[in-house]
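Peer 1: generate a structure from the sequence data that follows.
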Amino acid sequence: MDVIGKLTEIIGGVMVMMRRKDAPKTPAFGAAPTIPEARQQGIMTLKMPTARGWHGDEAPTPAPGLRVNAFARDLQHPRWIEVLPNGDVLVAEALQEDRAPRSLMDHAMISTMRRARAVGHSANRISLWRDSNGDGVAETRELFLEGQNQPFGMALVDGRFYVGNTDGIVAFDYEPGASRLSGAGERLVSFQPGGHWTRSLIVSPDRKRIYAGVGSLSNIADEGMQVEKGRAAIWELDLETGQARVFADGLRNPVGLAWEPVTGALWTVVNERDGLGDETPPDYLTSVQEGGFYGWPYSYWGGTVDDRVPQDAALVARAITPDYALGGHTASLGLCWMPEGTLPGFPDGMVIGQHGSWNRSTLSGYKLIFVPFRDGRPSGPSRDILTGFLSPDEKFSYGRPVGVAVGPDGKSLLMADDVGDVIWRVSAA
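Peer 2: The predicted structure is shown next:
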């Protein structure tokens, strides 16, 4: 580490210790969270564990009644999972590209992210994994698609395979059972790259539309709203007409997308803004209304104004309050609907991969959780499915949860771990 990096790390450590003594003791979780009053940090709290990975037979800790095993190993920063109808499991392997720092604080941020394996050289590929004998471990690995631009979301509709690259949605022809795709593909939608780079995809229940999550360029529109145009939003692509539009916005970084089957509503998990405190504001799980505005960057959790931002009172007045808080800075990214019966003892609900915080004095997230649903709404406190990704002293992360999907057998979950370079499988004990 260079001198500047060491100095900023020392300053950051002092700031963490100063703020920890005033940190809230109760996480902002649930439908009616207690959100502490904002405290502008000036110099942001910067704390991330060093990426260690898993050694030997080490593995996350499953909840009682469950077991966990490695479905696939030796990936390169696996982020997202798509299970095809024939049982093939596709994994997007991508990473935020490293870059030169632009300021002292930026230098500290990038140095910390390098240590946490959160930036680097992106593999820019999608790999295919097959578990032909059904024992919960993939025996076959294929290079399904390469040469992409930070691929993330994936979708298959009527013989066309769609990829959410950071700069847009690309479509490829697909034959059932194919183990490799080639060619440049057809670009259908263009997005501005940079900033929050992930582009998750989900197909509508009628198979006529694709929805894509596009995060903001910056924390709170630091470079103005013009460069944020079309960002902090969920997009809708009509597959028949090829027309694309913003479906809902004011969502700082919407990543995971899922359909709730009782009401047919689209849900997402959103990473909220930084620099206001350990639990302020919380990341959240919410249903998404067509034409809805969710506050960013002007306000959070409905109409709570962020006075760091030049205001738009009309937009704040129509800001929708999210449905369910997920704790401050948990970096909740992965999301899927899990029907009752998938795992023993779990009713219908949403599974969420919490990648883990960096902007708080005490780390949060770093686990796979479940939120129960009843009659189309969250119906109680969250439950842990997998824990043990973080060392007790918070110095090391063995892994970091990201994308999650119901397994091909319908009786398991698959979860991408981008620090452990593993796809974990959770099933009945």
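Peer 1: only C-alpha atoms for contact and neighbour calcs from this point on.
Peer 2: OK.
Peer 1: pull out the buried positions in stretch 406-422.
Peer 2: Under the neighbour-count criterion of 16 or more other C-alpha atoms under 10 Å, stretch 406-422 has 406-408, 411-422 buried.
Peer 1: among the residues you listed, name the ones in helices.
Peer 2: Using DSSP state H, no member of the buried residues of stretch 406-422 falls in helices.
Peer 1: and the furthest pair within those residues?
Peer 2: Within the buried residues of stretch 406-422, Lys411 and Val419 form the most distant pair, 25.4 Å apart (C-alpha to C-alpha).
Peer 1: scan the protein for its longest helix.
Peer 2: Max-length helix for the chain by DSSP H is helix 3-20.
Peer 1: check which element follows it along the chain.
Peer 2: Using DSSP states H and E, the helix or strand that follows helix 3-20 in sequence is strand 29-30.
Peer 1: can you pull out the strands in the stretch 251-400 of the chain?
Peer 2: 254-259, 266-270, 282-288, 299-300, 304-305, 324-328, 332-338, 349-354, 367-374, 377-378, 383-387, 396-397 (DSSP state E, counting those that start in this stretch).
Peer 1: including mean neighbour count and distance to Glu186, could those strands go into CSV?
Peer 2: Formatted as CSV, those follow (neighbours: other C-alpha atoms under 10 Å; distance: least, C-alpha to C-alpha, whole Å):
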stretch, mean neighbour count, distance to Glu186
strand 254-259, 27, 23
strand 266-270, 24, 26
strand 282-288, 26, 28
strand 299-300, 26, 37
strand 304-305, 18, 42
strand 324-328, 27, 37
strand 332-338, 27, 27
strand 349-354, 26, 31
strand 367-374, 22, 35
strand 377-378, 19, 38
strand 383-387, 19, 38
strand 396-397, 20, 39
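Peer 1: got a markdown table for those, with distance to Gln226 too?
Peer 2: Below are the strands of the stretch 251-400 of the chain laid out as a markdown table (distance: least, C-alpha to C-alpha, whole Å):
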| stretch | distance to Gln226 |
| --- | --- |
| strand 254-259 | 19 |
| strand 266-270 | 22 |
| strand 282-288 | 24 |
| strand 299-300 | 18 |
| strand 304-305 | 20 |
| strand 324-328 | 28 |
| strand 332-338 | 26 |
| strand 349-354 | 31 |
| strand 367-374 | 36 |
| strand 377-378 | 35 |
| strand 383-387 | 40 |
| strand 396-397 | 37 |
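Peer 1: I have a second one here; can you model it like the first so I can compare?
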Amino acid sequence: MRTHTIALALSFATLATAAHSQTAPVLTGQAAFTDYSKEKPGVRRHLTLADLPKPMPESSVTNRPELVPRPEGAWPQAPAGFKVTEYATGDFVMPRLVRPAPNGDIFLADSGGGRDEDNGRVIVLRGVGADGKAAQREVFATNLDHPFGIAFFPADNPKWVYVANTTSVVRFPYKAGDMKASGPAEVVVRELPGYAKLTGGGHWTRDVVFTKDGQHMLISVGSASNVDDSDTHPTEFHRADVLEFTPDGKFEKIYAAGIRNCVGEAINPITGALWCSTNERDGLGDNLVPDYITSVPEDSFFGWPWWYMGGHQDPRHAGKHPELKDKVRTPDVILEPHFASLQMSFYPNINKRDADHAGNDFPVAFAGDAFAAEHGSWNRSKRTGYEVIRVPMKNGKATGEYEDFLTGFVTADGKVWGRPVGVTAANDGALIVTDDGSKTVWRVAYVGKK
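Peer 2: Sure, this is the predicted structure:
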């Protein structure tokens, strides 16, 4: 049993586990491929197309995580100058995506359990108490079908909270400060492709964001499979796509295609462009196919299922659709294969913050950068992921690198106690991270020199 002293000491300690990222070397080439034993806060990596091996499906392995209770003394590790605390624990079934309301409340999708159970909910966390935990906690809505994406509309003075279920998008009436829905769910999009209808399962997460001008609603829908040819498998209809609707739910078009599972959507605050954090396919070996984080231009195509990474053909679809090879877009940031990259979000421009939102702001070098949660591998001989990464940006464009930011969720002998899923910046500047392994919401605040 953990003692109060140990927990208190850990939660309020500044964890100095690595040199400042600005001075850390960037690992490139084969050295950039990693596993959990090499993931340390501040380490940067840069993978390119030239680093990718040939497909080796015969070497593919099944190595699912062995989930264990958080061991005595285990704690997420952040770079020097950052403090990690437990923000919320207990009574979560599956804490997943998090998004801040304009007033600072944190809306969390507790996606529920069971393939066909409508026991998902949205929970609201508010403020920080003297103990470092959420000062208030309420259930905003219940009886949802595996909710994941959450969006506020209109952006500046929202009247609605949109929630993306597995097979639909609903919205609840909202005014600033509401911690409980003031009215019933209104169905906006009635039929999204859903895994409950499929024999073989498929990705169930659905994210939802609005374009910067508020004119369009973009919904990401993951594939129904790992490699099925969408020409011959009707279950792949409107999947592995980002779908465009009006805010009232009228289908407009396929916004972008060939994205196997765009789990996390985000609008770049500088450029206004859609970005995605994406799970790529498995079964081609330890170091294929990389997950990625990328801008997603309108009408772009990323290759799934026939191609990957800018014109590499999946050998399981050899000879198919040669006309598409030159149309495959290369992602902006190539991540470790099998990372299971989930939610991503952009850190705000600190210089433009309202004075009321100051407090735990990260150093100015983080302004405009992205963060992403890496849920962790199952298809790699040595585990990788189980961390939060930072994606450096310059003027709204990615440098191509990524950096280990929050690690320590795997024990030295490879057992897993935590799995990051959601990540967002709170209005006070702290980073909020959900972990559906230990069913904890973590808070990462900067306490170093301002």
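Peer 1: drop the TM-score for these two in here.
Peer 2: TM-score for the superposed pair, counting by TM-score structural alignment, normalised by the length of the first structure: 0.83. Supporting figures: 382 aligned residues with a C-alpha RMSD of 2.3 Å.
Peer 1: what are the boundaries of the helices in the stretch 151-300 of the second structure?
Peer 2: Counting by DSSP state H, counting those that start in this stretch, the stretch 151-300 of the second structure has no helices at all.
Peer 1: check contacts around Trp417 of the second structure.
Peer 2: Trp417 of the second structure is in contact with Leu67, Val68, Pro69, Arg70, Pro71, Phe409, Val410, Thr411, Gly437, Ser438, counting by C-alpha atoms under 8 Å, 6 or more residues apart in numbering.
Peer 1: hmm, 7 Å instead?
Peer 2: Leu67, Val68, Pro69, Arg70, Phe409, Val410, Gly437, Ser438 (C-alpha atoms under 7 Å, 6 or more residues apart in numbering).
Peer 1: the third one pairs with which position in the first structure?
Peer 2: This points to Pro69 of the second structure. Under the alignment (TM-score structural alignment), Pro69 of the second structure maps onto Gly53 of the first structure.
Peer 1: residue contacts, its match?
Peer 2: Ser397, Tyr398, Gly399, Val419, Gly420.
Peer 1: aligned to the second one, what sits in the second structure?
Peer 2: Translated: Tyr398 of the first structure. For Tyr398 of the first structure, the residue aligned by TM-score structural alignment is Trp417.
Peer 1: number of nearby residues for Phe409 of the second structure?
Peer 2: 26 (other C-alpha atoms under 10 Å).
Peer 1: picking up where we left off before, for Leu342 of the second structure, state which of the contacts of Trp417 of the second structure is nearest.
Peer 2: So of those, ranked by how close each gets to Leu342 of the second structure (C-alpha to C-alpha), first place is Gly437, at 14.0 Å.
Peer 1: quick one: contacts for the aligned residue in the first structure for Gln343 of the second structure?
Peer 2: Structural alignment (TM-score structural alignment) places Gln343 of the second structure against Gly334 in the first structure. Each residue near Gly334 of the first structure by C-alpha under 7 Å, 6+ apart is listed here: Gly256, Ile352, Gly353, Gln354, Val402, Gly403, Val404.
Peer 1: go with 6 Å
Peer 2: For Gly334 of the first structure, the contact set (C-alpha atoms under 6 Å, 6 or more residues apart in numbering) comprises Gly256, Ile352, Gly353, Val402, Gly403, Val404.
Peer 1: for Asp286 of the second structure, see how far away the residue nearest the centre of the second structure is.
Peer 2: Centroid-nearest residue in the second structure, with C-alpha atoms, centre = their mean: Gln343, separated by 1.3 Å. Separation of Gln343 of the second structure from Asp286 of the second structure (C-alpha to C-alpha, to the nearest Å) stands at 23 Å.
Peer 1: and what of Ala134 of the second structure?
Peer 2: 40 Å.
Peer 1: tell me which of these two has more neighbours.
Peer 2: The neighbour comparison of Ala134 of the second structure against Asp286 (other C-alpha under 10 Å) goes to Asp286, with 26 against 20.
Peer 1: how about the equivalent of the more buried one over in the first structure, nearest residue that isn't a chain neighbour?
Peer 2: Under the alignment by TM-score structural alignment, Asp286 of the second structure pairs with Asp278 in the first structure. Of all residues not flanking Asp278 of the first structure in the chain, Arg360 sits nearest, at 4.6 Å (C-alpha to C-alpha, 6 or more residues apart in numbering).
Peer 1: run a quick neighbour tally on that neighbour.
Peer 2: Using other C-alpha under 10 Å, Arg360 of the first structure is surrounded by 26 other residues.
Peer 1: what's it aligned with over in the second structure?
Peer 2: Using TM-score structural alignment, Arg360 of the first structure sits opposite Arg380 in the second structure.
Peer 1: surely that match and Asp286 touch.
Peer 2: Yes. Assessed by C-alpha atoms under 6 Å, Arg380 of the second structure is found in contact with Asp286 at 4.9 Å.
Peer 1: quick one: map His258 of the first structure onto the second structure.
Peer 2: Actually, residue 258 of the first structure is Ala rather than His. Aligned against the second structure - with TM-score structural alignment as the criterion - Ala258 of the first structure pairs with Ala266.
Peer 1: isn't Gln373 of the first structure up against Pro381?
Peer 2: I think there's a mix-up here, since residue 373 of the first structure is Phe and not Gln. No. The criterion here is C-alpha under 6 Å, and Phe373 of the first structure misses it with Pro381 at 10.1 Å.
Peer 1: which residues sit in contact with the residue mapped onto Met350 of the first structure from the second structure?
Peer 2: Under the alignment by TM-score structural alignment, Met350 of the first structure pairs with Ala370 in the second structure. The contact partners of Ala370 of the second structure, taken as C-alpha under 6 Å, 6+ apart, are Ser345, Phe346, Tyr347, Arg390, Val391.
Peer 1: and with 7 Å instead?
Peer 2: Here Ala370 of the second structure is in contact with Met344, Ser345, Phe346, Tyr347, Arg390, Val391, Pro392 (criterion: C-alpha under 7 Å, 6+ apart).
Peer 1: which residues touch the nearest residue to it once chain neighbours are set aside?
Peer 2: Spatial nearest neighbour of Ala370 of the second structure, excluding adjacent residues (C-alpha to C-alpha, 6+ apart): Phe346 at 4.2 Å. Applying C-alpha under 7 Å, 6+ apart to Phe346 of the second structure gives the contacts Asn268, Gly368, Asp369, Ala370, Phe371.
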